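Visitor: requesting a structural model of the entry that follows:
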Amino acid sequence: MLRAVTRVTCSLCPPWAGPSVRMHSSERAPKRSLANRVAVVTGSTAGIGLAIARRLAQDGAHVVISSRKQQNVDRAVTALREEGLSVMGTVCHVGKAEDREHLVATALEHCGSVDFLVCNAAVNPLVGSTLGASEQVWDKILSVNVKSPALLLSQLLPHMEKRGNGAVILVSSISAYMPHVELGAYNISKTALLGLTRTLALELAPRGIRVNCLIPGVIETAFSEVVHKNEAFWNQLKESQRVQRIGQPEDCAGLVSFLCSPDASYITGESIVVAGFSPRL
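Guide: The predicted structure follows:
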């Protein structure tokens, strides 16, 4: 299968092209704490994934973005390039082995190495009870949400290990701590990522790679509409919510950049909630 690659001319150390046109978090000059580093971000053409890709690029990294549809990749790459950011993109359905191989090959071909992997791609093909999910639904959710991060990392690991000081960020969900009955099997897949984070952190620490987990709360994205547009659920959540608003994708992006940066060099195996409250209190 032929796949288009949307990219800019890049090297391992792309020149900074000036501050972003859209400073979502604040009007700040780029810190470039991630300069000379390369990040691969899955599911990164909209919502939380796009915000993460933007922030990593603002902080100096060259970012390889991906999603399942070429038109979404093209749109995201164009938008980020217009902000003066160093990005490239390619189609990748993380549930398909050939697409994962293509993503890895593309990143290595154009960037030479990879330092950071952010696994944001996820699916939820069923809104309904856990026991109402068919075997096909279970296979799809577990394949994309749980298996694909491990399999993709296994392909990137030799290259990340050569570079040293690598970081992996898995993106879970507040549903891992507060299951929503209508999200059934999705809740379980996101809970599994907490265990995957701790296990991989142990395995990869001797190889110079840190593994942490982002746990977004109710974030205003198209993917989470089933939750954040559910008035009954939101009213219930507000009883424990400390920050009385729905989160924005940018609320998650800064944390991911920090976890990739040298400032987080002594942090691994952590699952960090970004939800306006702590579900473990």
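
Visitor: from here on, just use CA atoms for contacts and neighbour counts.
Guide: OK.

Visitor: hmm, residue 117 and residue 160 touching each other?
Guide: No - using Cα atoms under 8 Å, residue 160 is not in contact with residue 117; the gap is 9.1 Å.

Visitor: and this one, so I can compare the two:
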Amino acid sequence: MAVPTTFDLTGKIALVTGASRGIGEATAKLLAAHGAHVIVSSRKIDACLDVVETIKTAGGSAEALTCHIGEMDQIEAIFSVIEAKHGRLDILINNAAANPYFGPIVDTDLGAFQKTLDVNIRGYFFMSANGARLMAKNGGGAIVNVASVNGVIPGVFQGIYSITKAAVMSMTQAFAKECAAKGVRVNALLPGATDTRFAATLLHNPTILEKALEHIPMQRVAQPDEMAGAILYLVSPTASYTTGVCLPVDGGFLLA
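Guide: Okay, here's the model as predicted:
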């Protein structure tokens, strides 16, 4: 049996959440560059349309759909639209996330706690469930959950966020085990410190950045494109026998 070793995604339908900037934007552009039709999704349509225009200008195929994954009705709505329009989904990148609170874990208020769980756990869970069901109807597909190295080593003053990312890792493996027989592969990416607006509060603080670099053997933060490359591998035919993996892309942080 020939083993596919290609990153060609021609004809694939891909949904990327949180795709208006950062890792999501970089991933949407890279998947489109390798032939996928990319559904660029986030809470704000204008930002998504900007990414779609960039993809189309580069010769790719894309469309924009809004979805706040913290809202159950919006999750149901986006999958209804995708199934009605395309009849299939081949790739799902769960990237949208919430991190509304930075401070002592014991001072986490109920609002921040609930918002983080609603997006990072409930949102990922039901996006994955809907995605896996639709993929199974058409012979399979690939899901990548963007977790974090904080799911392995909790970040200081990032308690509830870290807890949800640990849950995403467990969720990834649970879905991978049950969905494999349907041809659906489910993996997770564990980004280390990455230069995105999401992390700007931490990484643009010289004192915090200096402390962070002490624990990164490569002595630098990542760029979003470096995360997108790992995601491309995980959804591509080259990774056809890879499922249930939680892949650190962290400059060696978890080795330090």
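
Visitor: superposed, what's their TM-score?
Guide: Once superposed, the chains reach a TM-score of 0.93 (TM-score structural alignment, normalised by the length of structure 2), with 251 aligned residues with a Cα RMSD of 1.5 Å.

Visitor: out of residue 160 and residue 117 of structure 1, which sits in the busier spot?
Guide: residue 117 (26 against 23; other Cα atoms under 10 Å).

Visitor: map the more buried one onto structure 2.
Guide: Mapped onto structure 2 by TM-score structural alignment, residue 117 of structure 1 lines up with residue 92.

Visitor: geometric centre of structure 2: which residue is closest?
Guide: Nearest to the geometric centre of structure 2 sits residue 95, at 2.7 Å (Cα atoms, centre = their mean).

Visitor: ok, longest helix in structure 2?
Guide: helix 159-179 (DSSP state H).

Visitor: so stretch 70-87 of structure 1 corresponds to what in structure 2?
Guide: So stretch 70-87 of structure 1 sits over residues 45-62 in structure 2, by TM-score structural alignment.

Visitor: buried residues of that stretch, list them for me.
Guide: 47-49, 51-53, 55, 60-62 (16 or more other Cα atoms under 10 Å).

Visitor: turn those residues into CSV, columns for distance to residue 79 of structure 2.
Guide: What follows is those, written out as CSV (distance: Cα to Cα, whole Å):
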residue, distance to residue 79 of structure 2
47, 20
48, 17
49, 19
51, 20
52, 19
53, 22
55, 22
60, 22
61, 19
62, 16
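
Visitor: and these, which of them are in strands?
Guide: Members of these lying in strands (criterion: DSSP state E): 61-62.

Visitor: show me the helices in structure 2, by range?
Guide: Using DSSP H, helices in structure 2 cover 22-33, 45-57, 72-86, 110-117, 124-136, 159-179, 200-203, 206-213, 224-235.

Visitor: out of these, deepest packed?
Guide: helix 22-33 (a mean of 25; mean count of other Cα atoms under 10 Å).

Visitor: mean shift between it and structure 1?
Guide: Comparison of helix 22-33 of structure 2 with structure 1 after fitting gives an average deviation of 0.6 Å (mean Cα distance after the TM-score superposition for structure 1).

Visitor: what's that helix aligned against in structure 1?
Guide: With TM-score structural alignment as the criterion, helix 22-33 of structure 2 aligns to 47-58.

Visitor: just how off-centre is that stretch within its chain?
Guide: Distance, stretch centre to chain centre, for stretch 47-58 of structure 1: 9 Å (Cα atoms, centre = their mean, to the nearest Å).

Visitor: what do you get for stretch 164-184 of structure 2?
Guide: With Cα atoms, centre = their mean, you get 14 Å for stretch 164-184 of structure 2.

Visitor: what is the corresponding segment of structure 1 for it?
Guide: So stretch 164-184 of structure 2 sits over residues 189-209 in structure 1, by TM-score structural alignment.

Visitor: pretty sure the match of residue 117 of structure 1 contacts residue 131?
Guide: Yes - Residue 92 of structure 2 is within contact range of residue 131, at 6.7 Å (criterion: Cα under 8 Å).

Visitor: what is in contact with those two at once?
Guide: Counting by Cα atoms under 8 Å, 6 or more residues apart in numbering, the common neighbours of residue 92 of structure 2 and residue 131 are residue 143.

Visitor: report the mean deviation for the longest strand along structure 2 after fitting onto structure 1.
Guide: When structure 2 is parsed with DSSP E, its longest strand is strand 184-191. Superposed on structure 1, strand 184-191 of structure 2 shows a mean distance of 0.6 Å to its aligned residues (mean Cα distance after the TM-score superposition for structure 1).

Visitor: count of neighbours near residue 14 of structure 2?
Guide: Using other Cα under 10 Å, residue 14 of structure 2 has 26 neighbouring residues.

Visitor: what does residue 131 of structure 1 give?
Guide: Neighbours around residue 131 of structure 1, by other Cα under 10 Å: 8.

Visitor: show me what it lines up with in structure 2.
Guide: Aligned by TM-score structural alignment, residue 131 of structure 1 pairs with residue 106 of structure 2.

Visitor: got the contact list for that match?
Guide: Taking Cα under 8 Å, 6+ apart as the definition, residue 106 of structure 2 has no contacts.
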